[in-house]
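**Student:** Got a predicted structure here, sequence first:
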Amino acid sequence: MRPPDRARDLDLRAPTVSFEATDGSPLDPASWQIELATDQSRPELQVQYLGTAPIDARLRLEVLLPAAVGEPHWLIPGLFYGANRDPGCVRIYPRYAPGPPDSASLTSDHWAFRADRAATPVVFGWTSSGGVALEVDATTSLGLSGLGFGAGRVWVSLPYREEPFSYVGRPHGVEPLAEVHRWQPGERHDVRLGLWQLAADHSYDHVLREIRARTAPPPVEPWVDLEEAAELTAYGLWKWHYRADPPVLIETALFDRELVGDLGQHGDRLAMHVAWVSGIPYAYALLRHGRRVANQEYVDAGTAVIDHITANLAPIGTFWGVWYAEHGWRQSWSPVDGGLHARTLAEATLFTVRALAAEPDHPAWRNAVVSNLEFVLSVQDAEGNFGSLYHQDSGKVLSWSGAAGLTWVATLAEAYQLLGDDRYLTAARRGATYYAGFVNDGTLCGAPEDVDLAPTSEDGYAAVISYIALHRVDPDPRWLALARTAADWMLTFRYTYDIQFEPHTLLAKYDFRTLGGDTASPSNQHLHNYGLICTTELTELAKLTGDDTYATAAVRHLRFGRQFVARHDGDFNARRGMVTERYFHTECFGPPGSILTLSHSWCVGMLLLAAEDALQLPTVDW
């Protein structure tokens, strides 16, 4: 088959195939023989080089979207969602917008990325008339693949070339990363593709389920079992992150303990959020573990941290955002003066409710819960929105944008179950109804403090937790349907394959597997284990729906998370019980195949929390 003209209006039965040089300039297609078998669910592209001298080249296969008026909608799982960035978002990372590319604002009307940035190597594009999905293996015999879209089409490139520039974690574009393959005379390659014609409704889950079922590699073999994971992380949280005066869980602890004092403010981070990246959720996990194994030191430490946080409320009656060793209690990580972040406060209150349910003889904990909930009841608007940012002194809602307030739904539902106040259930229902639009439209955003209105995997966790919590006390089919939709969106961030790291990197040497890990967000492209927060909710969703997809996802994530737990001092140059925050799986923030050489309290604490949860679910094959 000769390559068709790239300008021709082609349908799914005749994709466009072209070749380009290192810099992206076109090459004469007459030097290649191409066969594309399309009479099957996975078309096979067969390419042979007919030239007489070696040549550096890249193959590109494009499929047109159905013609329609209006802006298209894009999806690359874990990497690109619609336009990918709200115009008001202060965090700068790739965004789709008509017009010429702008490196300073990272906006462009076309984008292409290396495939290891995607949780599943497939690119979706929709118009008002319909859509297309195009899949390729993340790595083929031609190298690391690429995924792209723009100008009414989607494409794969073999190997990859990023366009129009690359995002590597900086607030601007850099020179595009790219690879080419050196073709030898007579060389031949066969590449399997996935190709789907879609309805115009932006549905994607059936495609991802098919890919997961067909391509999932063998299960990850975790380094430690559940009991050992709990034992190690409880020790690590207490040993490296707990400080007794005042009782806090410091957010980061360096692997290299000899450098801590020398590096000053760049050593251990002597700060503690009330939740999210430290604080009450992990103090609760330590307390819970301590009770189970009869370790009084752990019980005392967990109790003391919760006591310290609940005894120090902001003027408006909520928790503060962060405690700093040099400053004391302060606002959240927000550029807005005096801002307290809704998701952080809601999560801190949620886990205080859970701690209180386990140990009710703590009046200060109960008072803090009630005080936080009285505040949030007072600010919920007529539509059900809880707001996303509050002023610490006046209580004024500083931002109504995004879905950061969604976690209040879970908090109110569990508080209703514990305390029996009907107002909590009423407010939870109203909030769940308001945030349903974000879930159904796939526009969840705003959960983490540090990426503003970016879509993140954490938004999915918050939604799953909230709708399952509400369904427990109000078994309305609406809440179960929303929990399922939220879980499907959340799982777009979950890796469905194993990245092939360079053989001399740390992750390759330790045989690190990416299957089941989550990319944090399109803005923060690294793998993390925060999805362990909804381990119980995913298994519960599987039982409620009869769909094992969700339990399988929980198992895979917990297996992923039980890699790189330091089993002894010196294990991967860490100390016993430490867990890193970041696994660098692609070219962003750090070189692929490396890790961030510090332990983070939330990463240690989240694994402890999930291990304790999983130990209560012995029927699941963890």
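**Tutor:** Right, received. Where do you want to start?
**Student:** alpha carbons only for contacts and neighbour counts from here, please
**Tutor:** Fine.
**Student:** what ranges do the strands span in the stretch 51-200 of the chain?
**Tutor:** Here the stretch 51-200 of the chain has its strands, by DSSP state E, counting those that start in this stretch, at 55-64, 73-76, 80-81, 95-96, 107-108, 110-114, 122-127, 130-136, 139-140, 143-144, 146-150, 153-158, 181-183, 188-198.
**Student:** Give me the contact list for the very next helix or strand once past the last one.
**Tutor:** Same thing as strand 188-198. Downstream of strand 188-198, the next assigned helix or strand under DSSP states H and E is helix 205-215. By CA atoms under 8 Å, 6 or more residues apart in numbering, the surrounding residues in contact with helix 205-215 are 120, 196, 488, 492, 496-497.
**Student:** Second structure for comparison follows:
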Amino acid sequence: MAAEAGGPTPPALRLDVLDASGAVAGSAAVAGNMAVDELTAGPFTVEVKIGAPSATGLHEIALSVLNASPAAFTGHVRLVATVADATDPWWLIPGLFYGENRPVDCDRRFPRFEAGADDPAGMVSDHWSFRSDRAATAAAFAWGDSGGVVVATAEASPCGPAGIGFAHRGTVADVHVVFPFREDPVTYYGSGTPLPAQAATYTWQPGERIELRAAAASLPADRHAYAPILRAVYEQNRLLHPVTPWVTVPEAAEIAAEGLVRWHYDPDPGVLLETVGFDREVTGGDGRPVDRQAMHVGWVSGIPWAYALLAHGRRVGSAAAVDAATRVIDFCCANLSPSGTFWGRWERAGGWTQSWTPIRDGLHARTLGEATLFLLRALSVRAADARESWVAAARSNLDVVRGRQRADGNLGSVHHAEDGRVLSWAGASGLTWIAAFCEAATLDDDGSYLAAAVRAGEYYAQFVEREFIHGAPEDVDLAPTSEDGYAAVMAYVALHRRTGDARWLDLARRAADWMLTFRYTYNVRFTPRTPLGVYGFATRGGDQASPSNQHVHAYGLVCTGELAELSAATGDPHYRERADEALTCFRQLLATADGELNSYRGMITERYYQTECFQPKGMVLTLSHAWSAGVLLLGCEQVLGTSD
């Protein structure tokens, strides 16, 4: 049926037929005001039906594609939505592409948009097309000077896996879905060196008709207009894409805690080793040739996950868990850098050293802030028997970072380990310090920590409002990542908790919506003989790590409690539901006994390969990560009500 009179009208649409090489074999405009539009494009006759708009303005589109020629045709059908006034376009493909995607000064190479660019080897282009399973939702958004468009589809179609993408020419921005997918101008496989462009193809036999489905909408100029669209897709998919956990929340907590103590904890000197190989036989039993003999103070190891272990040990009465957690935190607190903060990382061969930043002697702000935040939470668990070294370390970290804060509120991104100079102010990695300063209420005698948090909240608000938060992980430089979303949610929920200011609540909500763009709203289809296919792993609720690291990960569990708190403060259950959904997702694929999943009980992978990046689709990384066990344990303990 046609769009209802007075209702939202569909965007300008075009149908392209591409041959196997990607060349346009035919094209036709779609008359968006007709109930049924019959087009001819190349060898195809296409019947187009555009439905009435939903509450979010999305129009369902049905394409009935008939090969009307006497010859078989191998190629693609592409539905394109257009914005005509896009001199400076903004893109969003959820979990995959954000604006320019890779800032020009980012040292990690992955796909970047630049108007008029044509540098496939450098992965800089004015047009990109991707296989749809790279995206958390198979949708492409574009905004121009006065409005935007979105076009969406499902991951799979009757002619194979779908694709999504965009192009910019002059002042025209196009977004598209394509059946089956095409990757163009190159294929990104996780390396700075791209692979040749890849594509699936389908052959329409003479007289063959294929039914395809898509959706499209016109959008207002506000870039945040993606939020109701993605929420509607999530709601639609909840029953269509079920997720069945393997174990209960208490059982998952028990398994994760055992994994931390059994596999990652080394009492000498008191560390949580970052990675442990699934296969112990090839390493001679001690694991050292494959296990990473190192510990970050926060982020991928260290204090955050020791805190989760401490909370769990206190709840279940495990002296072993409490002792292990205490020794790890003791070791970190006893070894501050000369500049007064934590070090970035401990290595067995060389002791305490800098973060993974390429800047010499650099300590990464997010890692330091996260370690301090969870140290403060550990102090709250041990309030009755607080350890003086923990209090002293917390005060030292808080004081020196507060002292380095710039007048505009920026807390710095990389700090010198020796003299404390701020070596980089770029990006938003200082966001995590906001939550740390807010957490330090019992140490904030003069209110200066809260004042620093408020100044920082004002400064970093620009990243949330621009819909481009970036810089959180040490290993991805200035790329936008899901971890930036977690940090922003934790920061602004903490500010609202401390102040009650509605501005912080609104920023927390916007940050949560942006964070959830990385969360899969559907279950990726895996071939039945891959590990993820064999076990029926459901991806809905897992997050794409980043456009640079295209794999599903569980780090979103770090703000399980904050999402629940956001729901309570806004009266909107959606955020708690999405937190529960993530915890459900990562209670799959847990080894409950040695030998399961070709691993040992308590070993938990970091990477689930839901697309062709780093490894073939359907595989898992056969390393257990301390943070993977730790963040699952944290999420479980927050749901069980034992932590903040």
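**Tutor:** Cool, got the structure. Only a predicted model underlies this, so the values are computations on that prediction, with no experimental measurement involved.
**Student:** TM-score of the superposed pair?
**Tutor:** Scored by TM-score structural alignment, normalised by the length of the first structure, the superposition of the two chains gives a TM-score of 0.95; 607 aligned residues with a CA RMSD of 1.6 Å.
**Student:** Residue in the second structure paired with Ile250 of the first structure?
**Tutor:** Pairing criterion TM-score structural alignment: the partner of Ile250 of the first structure within the second structure is identified as Leu273.
**Student:** hmm, back to that, pick out the most distant pair among the contacts of helix 205-215 of the first structure.
**Tutor:** In terms of CA to CA, these reach their longest pairwise distance at Trp196 and Tyr497, which sit 19.9 Å apart.
**Student:** The two: who's more crowded?
**Tutor:** Looking at Trp196 of the first structure and Tyr497 with other CA atoms under 10 Å, you find the greater number of neighbours at Tyr497, namely 22 against 15.
**Student:** wouldn't the more buried one be in contact with Gly517 here?
**Tutor:** No. The criterion here is CA atoms under 8 Å, and Tyr497 of the first structure misses it with Gly517 at 9.5 Å.
**Student:** What are the boundaries of the strands in the stretch 451-600 of the first structure?
**Tutor:** Assigned by DSSP E, counting those that start in this stretch, the stretch 451-600 of the first structure shows strands spanning 518-519, 527-528, 583-584, 594-595, 598-600.
**Student:** Tell me which of those strands sits most buried.
**Tutor:** The densest packing among those, expressed as mean neighbour count by mean count of other CA atoms under 10 Å, is seen in strand 518-519 with a mean of 31.
**Student:** for that one, packing partners?
**Tutor:** In terms of contact count using 3 or more CA pairs under 8 Å, 6 or more residues apart in numbering; DSSP states H and E, strand 518-519 of the first structure is assigned the packing partners strand 527-528.
**Student:** how much does the strand it packs on stray from the second structure?
**Tutor:** Superposed on the second structure, strand 527-528 of the first structure shows a mean distance of 0.3 Å to its aligned residues (mean CA distance after the TM-score superposition for the first structure).
**Student:** how about that strand, which residues of the second structure does it hit?
**Tutor:** Taking TM-score structural alignment as the measure, the second structure aligns residues 552-553 with strand 527-528 of the first structure.
**Student:** Contacts for the longest helix along the first structure next, please.
**Tutor:** Among all segments of the first structure classified by DSSP state H, the helix with the greatest residue count is helix 422-441. Contacts of helix 422-441 of the first structure from elsewhere in the structure, counted by CA under 8 Å, 6+ apart, are 377, 380, 383-386, 403, 406, 408-410, 412-413, 415-416, 444, 463, 466-467, 470, 479, 482, 485-486.
**Student:** Could you tell me which of those residues count as buried?
**Tutor:** Buried members of the contacts of helix 422-441 of the first structure, counted by 16 or more other CA atoms under 10 Å: 377, 380, 384-386, 403, 406, 408-410, 412-413, 415-416, 444, 463, 466-467, 470, 479, 482, 485-486.
**Student:** returning to that earlier point: contact partners of the match of strand 527-528 of the first structure?
**Tutor:** By CA under 8 Å, 6+ apart, stretch 552-553 of the second structure touches 539, 542-545, 606-610.
**Student:** residues contacting the residue at the greatest distance from the centre of the second structure?
**Tutor:** Largest separation from the mean C-alpha position in the second structure: Pro70, at 47.0 Å (CA atoms, centre = their mean). The neighbourhood of Pro70 of the second structure, defined by CA under 8 Å, 6+ apart, consists of 206-207.
**Student:** Tell me the counterpart of it in the first structure.
**Tutor:** Across the alignment, which pairs residues by TM-score structural alignment, Pro70 of the second structure is matched by Thr52 of the first structure.
**Student:** Report the separation between Pro246 of the first structure and Asp450 of the first structure.
**Tutor:** Pro246 of the first structure sits 26 Å away from Asp450 of the first structure when distances are taken as CA to CA, to the nearest Å.
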